[in-house]
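[1] Any chance you could fold what I've pasted below:
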Amino acid sequence: MTNFTTRVELHQASAADYRQLILAMKKESFVTGNDKQTSGILTFKRRANVEIKEVIDAVVRAASTTGKKFSFTVMKDKPIDKPDTKHRLVLH
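    Prediction:
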C-alpha cells in the first residue's frame, strides 16, 4: 500500500464550496484530519495500491464538483529509514 498526501485550495470559494470539496474527496477515498475547515489549503490522505496518476485524477474529479478553480499538490509519501540504533558505548 502506498500513502499519498494531497493539498487542495479552492479559489474564490465559500464555506459551502469547501464542504462540497470535503464530501467529494471522501467519496474518492481520501480522509482529512479537519473536516470543519472552510477556507485555505486543505490536506487529505489516501492509502491505496494505485499509481500517482490515479490519485491525481481523483483529486481533479472531486475538486471539479465545486465548480470553482482550484490548485493542488499530490505527494507520494516515502518511508523514512530509521537510523542505526545499535550504537554501543564503550568505556576504556
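[2] contacts, neighbours, all on C-alpha from now
    Noted.
[3] and the residue lying closest to residue 10 once chain neighbours are set aside, how far is that from residue 64?
    Spatial nearest neighbour of residue 10, excluding adjacent residues (C-alpha to C-alpha, 6 or more residues apart in numbering): residue 70 at 4.4 Å. According to C-alpha to C-alpha, to the nearest Å, residue 70 and residue 64 sit 8 Å apart.
[4] before we go on, could you also do this sequence so I can check it against the first one:
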Amino acid sequence: MSRAIQITGEKTGTVEGLLTFRGETHPATLDVTFNGSMAKHPMMGVPKIGFSARGSIKRSEWGLDFAIPELGDEVTFAIETQMVPADYAF
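    Sure thing, here's the model as predicted:
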C-alpha cells in the first residue's frame, strides 16, 4: 500500500508505503523509473504504461533471520511492470 509518492527527476521517483509479507507489515521505499507509455498498443489496441522499481528490505524484520550474517540480512529486488486498463480482457 503506497503512502507517499515523490518525483525526483523527469522519469524517476520514490514510492513509500507498507509491504506485507508472511503476515507482517513494515515500511518500504521503492525507487521507481517511468519507462514510457502509449495511447494505443499496436497489437492490444489499448493504452499501456510501464515502470521499473527497485528496493531492499531486511529479512530479519519479517522473522527470516536464519543464518545471519552468513547469508546476509539485506535482500534487494526489482519489479518490472507494464499496465493496461483494468477492464482489458487478455
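[5] Need the TM-score between these chains.
    Scored by TM-score structural alignment, normalised by the length of the second structure, the superposition of the two chains gives a TM-score of 0.24; 39 aligned residues with a C-alpha RMSD of 4.2 Å.
[6] What segments of the second structure are strands?
    Remark: strands assigned in the second structure by DSSP state E are 2-7, 12-21, 24-38, 48-58, 74-83.
[7] what does the first one rub up against?
    When you say that, I think you mean strand 2-7 of the second structure. The contact list for strand 2-7 of the second structure (C-alpha atoms under 8 Å, 6 or more residues apart in numbering) reads 13, 14, 15, 16, 17, 18.
[8] is it true that the third one touches residue 29?
    Looking back up the chat, that one is residue 15 of the second structure. Yes: contact criterion C-alpha atoms under 8 Å: residue 15 of the second structure and residue 29 qualify, at 5.7 Å.
[9] before we move on, the earlier item: any idea how far residue 2 of the first structure is from the residue nearest to residue 10 of the first structure?
    25 Å.
[10] that older thread, Throw the strands of the second structure into JSON lines and include mean neighbour count, thanks.
    Shown next, in JSON lines, are those (neighbours: other C-alpha atoms under 10 Å):
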{"stretch": "strand 2-7", "mean neighbour count": "12"}
{"stretch": "strand 12-21", "mean neighbour count": "16"}
{"stretch": "strand 24-38", "mean neighbour count": "15"}
{"stretch": "strand 48-58", "mean neighbour count": "16"}
{"stretch": "strand 74-83", "mean neighbour count": "11"}
